[in-house]
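[1] task: produce atomic coordinates for the following.
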Amino acid sequence: MLRVLTLATLFPDATRPQFGPFVERQTMELAALPDVEVRVIAPIGIPPLGRLFSRYRKLAALSAQEVWKGLTVYRPRFAHLPGVSGRLDAALLARDLVPLLREIRAEFAFDVIDAEFFFPDGPAAVALGKAFGVPVSIKARGADIHAWGSAGPTRRQIVDAGRAADGMLCVSAAIRADMVALGIPGDRIAVHYTGLDHARFYVRDRVAAKASLGIFGPVLVSVGALIERKGHGLAVAALADVPGATLVLIGAGAERAALEALAVRVGVADRVRFLGSVDQDVIADWLAAADVMVLISASEGLANAWVEALASGTPVVIADVGGAREVVDRAGAGRLVTREPGAIAGAVRELLSEPPDREVVAGAAARFSWEANAVQLRAHLKGLL
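    Got it, this is the predicted structure:
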């Protein structure tokens, strides 16, 4: 029996059900294998006086331990100090987790620590692995390498953690190259592609899917947090040059008000819909109805939304970042574009005027599955023992 302690600061909870659903699903699939047991540590960083603010009060009120979709999940709090660019997060996380791991180890003798994000999870996991004498794996997902890995206060911690880890995973070959460029040894990094729920994301009748949602005409869908990095503003600006199309933004975030104002300025407010944060079934319904999925991120590892759109038979218009070329590997899958409204609009118009065969589009996602993801993860972790 392989006993895995999964460390994931990116993991859903009752206040944030869509916070890292891909980490949740990966962990559930791993735990479902017959020779694997998993416990999840999903730490919550709370600053001094943080409980004075609504956001942190809700997080502080979460149960310290619960069964979440069949997984035993611990939600310890750790000290997060704002204003220091994250430089102390990993050290404080490791420090505050030691007592809990001692308790867990008394009844669950974990064999390996599986960190699911490179910062602060990675450096903390390395420290904890040394303290408890177990090997450590760290997974890179994109923003952890591109944001934290490029920031002065945390770059060194990420590189040191990569050099000290017993093994590493990453979501695309492109991210692996970025990690190597930082100085992390490539011989211990394996590409571990995301999974895909083929029972949820599949080719459906597009006309019927649109009718069930009460929408008609060309539909563009963008799935991702409403933050600047995701490039939703570029999609909104491009919509002005795609007559008659509706853009549906799925996700929540601080940029919503700015995006609403932009839609008014460029004259498309009546053709932009904001759905907020919704569950996976709703996302699947919209991707099945969409003519094109548009996501012009400034950086990505390999976005789950890309793969889910393709599996739904919906071509993508995305920026040439991260693992984009590993997904758009055939003409029918969509277009890679520069981050400029004119280029985006032109690619969308091409796909609307000559829609690719939906089964050909779906073929680009055929190799992704949660079953394959879990089996590879188990083999990787066993190989570290």
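[2] contacts, neighbours, all on C-alpha from now
    OK.
[3] next structured bit after the host helix or strand of R156?
    Counting by DSSP states H and E, the element that carries R156 is helix 152-164. Counting by DSSP H and E, the element after helix 152-164 in chain order, helix or strand, is strand 167-170.
[4] give the other helices and strands that that following strand contacts.
    strand 136-140, strand 189-191 (3 or more Cα pairs under 8 Å, 6 or more residues apart in numbering; DSSP states H and E).
[5] buried set for that strand?
    For strand 167-170, the neighbour count (16 or more other Cα atoms under 10 Å) marks G167, M168, L169, C170 as buried.
[6] okay, and I318 sits in which element?
    strand 316-319.
[7] need the residues that contact that strand.
    If you take Cα atoms under 8 Å, 6 or more residues apart in numbering as the criterion, strand 316-319 is touched by 292-298, 306, 309-310, 324, 333-339, 344, 347-348.
[8] filter these down to the ones in strands?
    Among the contacts of strand 316-319, the residues falling in strands (DSSP state E) are V292, M293, V294, L295, G334, R335, L336, V337.
[9] coming back round to it: okay, the buried residues of strand 167-170 in JSON lines with distance to E255 next?
    Formatted as JSON lines, the buried residues of strand 167-170 follow (distance: Cα to Cα, whole Å):
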{"residue": "G167", "distance to E255": "36"}
{"residue": "M168", "distance to E255": "33"}
{"residue": "L169", "distance to E255": "31"}
{"residue": "C170", "distance to E255": "28"}
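[10] another sequence for comparison is provided below:
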Amino acid sequence: MKIAVVVPGGVDRSGEVRVVPALLALLKRLALRHEVHVFALRQEVEPGEWWLHGARVHNIGGRATVLRAVKAVMEEHRRGRFELVQAIWSGSGGAVAVAAARLLGLRCAVHVAGGELVALRDIGYGGRLALRGRLREAFVLRGADALTAASQCVLDQIAALGHEARRLPLGVDLDVWPQRAPRPREAGAPLRLVQVASLNRVKDQACLLQALAQVPGAELDLIGEDTLGGAVQALAAQWGLASRVRFHGFKTQAELPPLLAQAHLHVISSRHEAGPLAVLEAAVLGLPSIGTAVGHLAEWTPDAALVAAPGDAAGLAALIARVAGDEALRLRLAFEAQRRALAEDAAFCHDRFEQLYAGLLGR
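    Next up, the predicted model:
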């Protein structure tokens, strides 16, 4: 089967930077059985092509990206017929997938993977902030033959707009992230928190720092690209936390496990998440997560995670203090989170996509 996969990016030719690990895990598995062509809207500024994990990447780049992406899918279809079109993320990629599928008479699936359906106006985040975005998402949701999302939170957003979707989590590649049993915290050791996320407003590291300031002795490792020009570091210094917060910047997948292995608790402070995969990766390594009621954390509470409302620094601090003082609770959360992450790993994700495609094609 020949499949067109439309993505905004996440498929850098290096396979290490500017990639989405769960996407690469899916492409790798699909390419073992199918001919996979990935149409990346803006991976690089200039158009180009390369192979990645057995899939052929067509980078669109430049201006009029949506129109040229639709044209590129149609041109590749003429070289050899596609059987279906898949968009990972809605937004512009979803619009490309739906338009190309309709023009070619193909079936189309769209996986809503981010903030396409939200509008957080105070931080300028979300696909539905402007009329143009709302019209685009309406076109995508109506035009797709199948809608999927990683967590119930996003399924609820889709349902609120009058559409049905199925839960299809993007899982951890256990070839890259081998399972480790949860480890007891050393007696007397300071509580080490970790967050793996870009420094940006939707991840709300300001809320996390406010929470940290209320938990004496706790330390925090922040791992991710800084998109705010040092603003988070300035907040840490301003609030007297510089000695308790370590900024590591971007790390590759190979570099992450050793850093996570030193932590006792993974913390999410986001205003919105569709997943995130970081929760699942931490769980595979035996590290439990607490945080704001988004994505998988909202699904997993109270057995595999604990949550506070987004933006609630005091509530987040209370969760950190609770887990810090109850090692049995921390380990219970870790074991249950790991069980769930392993049950829905990258192989499970691939199987579910294969079942989705078989259903769409009547097989």
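[11] what's the closest of the buried residues of strand 167-170 of the first structure to I113 of the first structure?
    G167 (10.6 Å; Cα to Cα).
[12] you'd agree that closest one is up against P185?
    No - counting by Cα atoms under 8 Å, G167 of the first structure stays clear of P185, with 9.9 Å between them.
[13] how about the residue lying closest to A208 of the first structure once chain neighbours are set aside, what does it touch?
    Counting by Cα to Cα, 6 or more residues apart in numbering, A289 is the residue found nearest to A208 of the first structure once chain neighbours are left out, at 7.9 Å. Applying Cα under 8 Å, 6+ apart, we find A289 of the first structure in contact with D205, R206, V207, A208, A209, K210, V219.
[14] out of those residues, which sit inside helices?
    Secondary structure from DSSP state H places R206, V207, A208, A209, K210 of the contacts of A289 of the first structure in helices.
[15] filter the residues you listed down to the buried ones, ChimeraX style.
    Provided next is the ChimeraX selection string for whichever of these are buried by 16+ other Cα under 10 Å:
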select :206,209,210
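[16] which residue numbers in the first structure go with stretch 194-214 of the second structure?
    Alignment of stretch 194-214 of the second structure against the first structure: residues 221-241, by TM-score structural alignment.
[17] what of stretch 134-150 of the second structure?
    So stretch 134-150 of the second structure sits over residues 155-171 in the first structure, by TM-score structural alignment.
[18] re the thing from before, so can I have TSV of the ones in strands among the contacts of strand 316-319 of the first structure showing distance to Q157 of the first structure?
    Shown next, in TSV, are these (distance: Cα to Cα, whole Å):
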residue	distance to Q157 of the first structure
V292	40
M293	36
V294	34
L295	30
G334	37
R335	36
L336	33
V337	33
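[19] out of the residues you listed, who has the most neighbours?
    Neighbour counts for those (other Cα atoms under 10 Å) peak at V294, which has 32 neighbours.
[20] so what corresponds to that one in the second structure?
    For V294 of the first structure, the residue aligned by TM-score structural alignment is V267.
[21] list the residues that contact that match.
    L193, V194, Q195, S289, I290, G291.
[22] aligned to the fifth one, what sits in the first structure?
    If I follow you right, that is I290 of the second structure. Aligned partner of I290 of the second structure by TM-score structural alignment: V317.
[23] residue ranges of the strands in the stretch 151-300 of the first structure, please?
    All strands of the stretch 151-300 of the first structure, identified by DSSP state E, counting those that start in this stretch, fall at 167-170, 189-191, 219-223, 246-250, 272-276, 292-295.
[24] in the first structure, what stretch matches stretch 103-112 of the second structure?
    Against the first structure, stretch 103-112 of the second structure falls on residues 131-140 (TM-score structural alignment).
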